[in-house]
Each structure stands twice: as C-alpha cells, then as structure tokens.
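S.K.: please find the sequence and the predicted model below.
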Amino acid sequence: MRVSGVGVRATVFLSESDTWHGKSLCHHVVGEAQRLGLAGATVSRAVEGYGASTVLHTDRLLSASDDLPLVVTVIDSEHRIRHLLRELQRPLDGRMVVLDTVTVLRGPAG
C-alpha cells in the first residue's frame, strides 16, 4: 500500500425514513456525490442506534424497527467535500455531518 494523499471524510448520519422530495435522502446524497464527480460514496445500514430523539432503533427481531440508522461516507479532497456539502445544505438541514482528515492509501492496480 502506498500513500496517495490526504483527503477529507464526510460522514453523514441519517435514518431510513429520511427523504428529500419523495426520494430516499441517502440515495440523494450518493447521487449528488456522483453527479459532482467525487471519488466515491458508501451507504451503510446500522444494526442499532439512536440520535437526538434518544429513541433506540434496532434490527433485533422483536423490535420490528423499519427506521434503522444509515451512515453515508464520502472521501475526497476538502474542496470537493465542502462543495458537496454546500449543494446538500438544504436536504441535510438538521442532520449531523462529521468531517475528518484522512490519509488515503492505495494498493497496486490489479
């Protein structure tokens, strides 16, 4: 593995029920990242979590939760991440986004 540079990781915390103009908000975030040409985006579904409401959402069978937490992760240059977040300012209003600096490693192409 070799260091290919320093980037910024944006971690966006959502839930399955979050929407923007009738579309899943996580799909909107990924679509905007793709439209802007960012390096990539990943959506992960959590098995359990709670947010500002302190209501616990879990995938445990007996709880039958259909509103699990989602995390969208996007890594690119700081400039491109900040541009994405400006484009998503209204859709992400009130949601938590965490930015951190990361070292990007790349393996040999194969």
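M.R.: Right, received. Where do you want to start? Numbering: from 1, shown residues only.
S.K.: hey, let's count contacts and neighbours off CA atoms from now on
M.R.: Fine.
S.K.: got a list of what residue 35 touches?
M.R.: By C-alpha atoms under 8 Å, 6 or more residues apart in numbering, residue 35 lies in contact with nothing.
S.K.: state the distance from it to residue 106.
M.R.: 24 Å (C-alpha to C-alpha, to the nearest Å).
S.K.: residue 42 now?
M.R.: 17 Å.
S.K.: comparison target, given below:
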Amino acid sequence: MVETNEAYLLRIYIGDSDRYMGKPLYKFLLEFFRKEGFAGATVLRGISGFGKTSIIHTASILRLSTDLPIVIEIVDKIEKIEKVLPVLKDVVKEGLITIEKVGVVFYNGNKKDNQTLTP
C-alpha cells in the first residue's frame, strides 16, 4: 500500500500579459511564494484557452496571441495557503484561484522541504 500525506493544491489562472508592480504577474507570484517559504511552485504556459470574456487566446501561428493562459500551481499545507489568500485577492485582479485537497504520494526535496509537507 502506498502511503500518502494530505496537502492542498493552490492553482492560479491568469494571463501572460497580466502585470503587477511593473513585472509579469507570474514572476511576481513565483518570487512571492518563494519568499513566503512554500515547498515549491510551478508556472505553466498554456497553448490555448479562454476565460470569462470567452475570447480564445492561442499560440497558433495563424493567430498570434499576446495573452496566453498561465497556470501557477503550489502544493503545501492549508495553513500556509490560507495565510497568503488576502494578498492574492489584492494582486490577482483578473483570473481564477482554486484550492483542492490532494494526496502527496512522493516528495523528495531537501530536508527542509520534506518537513513542509509532512504532517
């Protein structure tokens, strides 16, 4: 049987052109999560997508987009995630933020990182 630890996945959907304090929003958020001591964060650039406005943004050569979808994913303890939600509400002006419970099957970071996700 595989042992799992409980954690939470914070997922932030924004656009490539979103900015905060003069820099791309995804870069600001990545640096912010690092300073806050999160176990890790990943920024993913989508090849196509649409949001509330239903405008399709795509990386197609025929139709170049300046606002490709960006997803930032963070897995950590719920206490750490809840602590930063007020900041995210102020910083993410357009986008979507979700939180879901996940089971961590395997995480092999340094000793400091492993302590972050272990109950």
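M.R.: Looks like it came in fine. Please read all numbers here as calculations on a predicted model, not as lab measurements.
S.K.: any idea what the TM-score is?
M.R.: The TM-score (TM-score structural alignment, normalised by the length of structure 1) is 0.90; 109 aligned residues with a C-alpha RMSD of 1.9 Å.
S.K.: what about residue 42 and residue 106 of structure 1, which has more around it?
M.R.: It is residue 42, of residue 42 of structure 1 and residue 106, that has more neighbours when counted by other C-alpha atoms under 10 Å, with 13 against 10.
S.K.: hey, where'd the strands end up in structure 2?
M.R.: 5-15, 19-20, 23-24, 41-45, 48-49, 57-58, 69-76, 96-104 (DSSP state E).
S.K.: ranking the ones you listed by burial, who's on top?
M.R.: strand 69-76 (a mean of 21; mean count of other C-alpha atoms under 10 Å).
S.K.: average offset between that strand and structure 1?
M.R.: Taken over the aligned residues, the distance from strand 69-76 of structure 2 to structure 1 averages 0.3 Å (mean C-alpha distance after the TM-score superposition for structure 1).
S.K.: other residues contacting that strand?
M.R.: Counting by C-alpha under 8 Å, 6+ apart, strand 69-76 of structure 2 makes contact with 7-16, 26, 38-50, 57, 116-117, all of which sit outside it.
S.K.: please redo it, this time with the cut-off set to 6 Å
M.R.: 7-16, 41-46 (C-alpha atoms under 6 Å, 6 or more residues apart in numbering).
S.K.: roughly how far apart are residue 71 of structure 2 and residue 64 of structure 2?
M.R.: The gap separating residue 71 of structure 2 from residue 64 of structure 2 is 19 Å, by C-alpha to C-alpha.
S.K.: residue 30 of structure 2: which of the strands of structure 2 is closest?
M.R.: strand 41-45 (6.7 Å; C-alpha to C-alpha).
S.K.: so which elements touch that closest one?
M.R.: Where contact means 3 or more C-alpha pairs under 6 Å, 6 or more residues apart in numbering; DSSP states H and E, strand 41-45 of structure 2 is packed against strand 69-76.
S.K.: any idea of the angle the strand it packs on forms with strand 5-15?
M.R.: Strand 69-76 of structure 2 runs at 160 degrees relative to strand 5-15, counting by axes from the mean of the first three to the mean of the last three C-alpha atoms, to 10 degrees.
S.K.: got the angle between strand 69-76 of structure 2 and strand 96-104?
M.R.: Counting by the same axes, to 10 degrees, strand 69-76 of structure 2 points 40 degrees away from the direction of strand 96-104.
S.K.: where does strand 69-76 of structure 2 end up in structure 1?
M.R.: Using TM-score structural alignment, strand 69-76 of structure 2 lines up with residues 69-76 of structure 1.
S.K.: quick one: distance of the matching stretch to the chain centre.
M.R.: Centre-to-centre, stretch 69-76 of structure 1 and its host chain are 2 Å apart (C-alpha atoms, centre = their mean, to the nearest Å).
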